[in-house]
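> Okay, sequence plus prediction incoming.
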Amino acid sequence: MPQLNPSPWLLILLFTWLVFLTIIPPKILGHTFPNDPASQNTEKPKTESWVWPWY
């Protein structure tokens, strides 16, 4: 297997990670979601127990 000169590949790798870490995250985080979940009431609804005649 031939040996590759690491200098151009290392530069390409570093530039790729630079793009991934600086340019792409703000673009992804800038999206807004159309269906934001509404805040739900934290109070539990009052439930009534069932009154069944057990024989």
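Sure thing, it's come through. Here the structure is a predicted model, which is why all the values come from computation and not from measurement.

> When you work out contacts or count neighbours from here on, use the C-alpha atoms and nothing else.
Fine.

> So in this protein, which helix runs the longest?
Identified as the longest helix of the chain according to DSSP state H is helix 6-22.

> Following that helix in sequence, what is the next regular element?
helix 24-29 (DSSP states H and E).

> Would you mark the buried spots in that next one?
The neighbour-count check on helix 24-29 (16 or more other CA atoms under 10 Å) flags nothing as buried.

> and the longest helix of the chain, what does it pack onto?
Helices and strands touching helix 6-22, by 3 or more CA pairs under 8 Å, 6 or more residues apart in numbering; DSSP states H and E: there are none.

> putting a second one here so we can go through both:
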Amino acid sequence: MPTIQQLVRQGRSTKFTKTKTPALKGSPQRRGVCTRVYTNTPKKPNSALRKVA
């Protein structure tokens, strides 16, 4: 724990947070390209062939 005098002289350095989604570049949605489109079966009580992109 720094003293008050140390904080007055140096101050606190800000931590830089690394973004979890760098490909979005701060946008909530962006256009993308589907690399694979396939069908999948849902979990136990339901049954169908769901299209997954």
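Sure thing, it's come through. Only a predicted model underlies this, so the values are computations on that prediction, with no experimental measurement involved.

> Got a TM-score for the pair?
Once superposed, the chains reach a TM-score of 0.25 (TM-score structural alignment, normalised by the length of the second structure), with 28 aligned residues with a CA RMSD of 3.7 Å.

> Just give the number of residues close to Leu13 of the first structure.
10 (other CA atoms under 10 Å).

> and it, how far is that from Ile28 of the first structure?
Separation of Leu13 of the first structure from Ile28 of the first structure (CA to CA, to the nearest Å): 21 Å.

> Kindly report the same for Leu10 of the first structure.
26 Å.

> Kindly report the same for Pro8 of the first structure.
Distance, Pro8 of the first structure to Ile28 of the first structure, by CA to CA: 29 Å.

> Same question for Leu18 of the first structure.
As defined by CA to CA, Leu18 of the first structure lies at a distance of 16 Å from Ile28 of the first structure.

> Next: Pro6 of the first structure.
32 Å.

> burial of Thr39 of the second structure, as a residue count?
11.

> hmm, I was thinking of Arg9 of the second structure
That count, for Arg9 of the second structure with other CA under 10 Å as the rule, works out to 8.

> With Leu18 of the first structure instead?
Leu18 of the first structure has 12 neighbours, counted by other CA under 10 Å.

> before we move on, what about Leu7 of the second structure?
Here the count is done by other CA under 10 Å, and Leu7 of the second structure has 11 residues near it.

> what helix or strand is it on?
Element membership for Leu7 of the second structure (DSSP H and E) is helix 4-9.

> List the contacts of that helix.
Residues from elsewhere that reach helix 4-9 of the second structure, judged by CA atoms under 8 Å, 6 or more residues apart in numbering: none at all.

> And for stretch 13-24 of the first structure?
Residues outside stretch 13-24 of the first structure that contact it (CA under 8 Å, 6+ apart): none are found.

> No further queries at this time; thank you.
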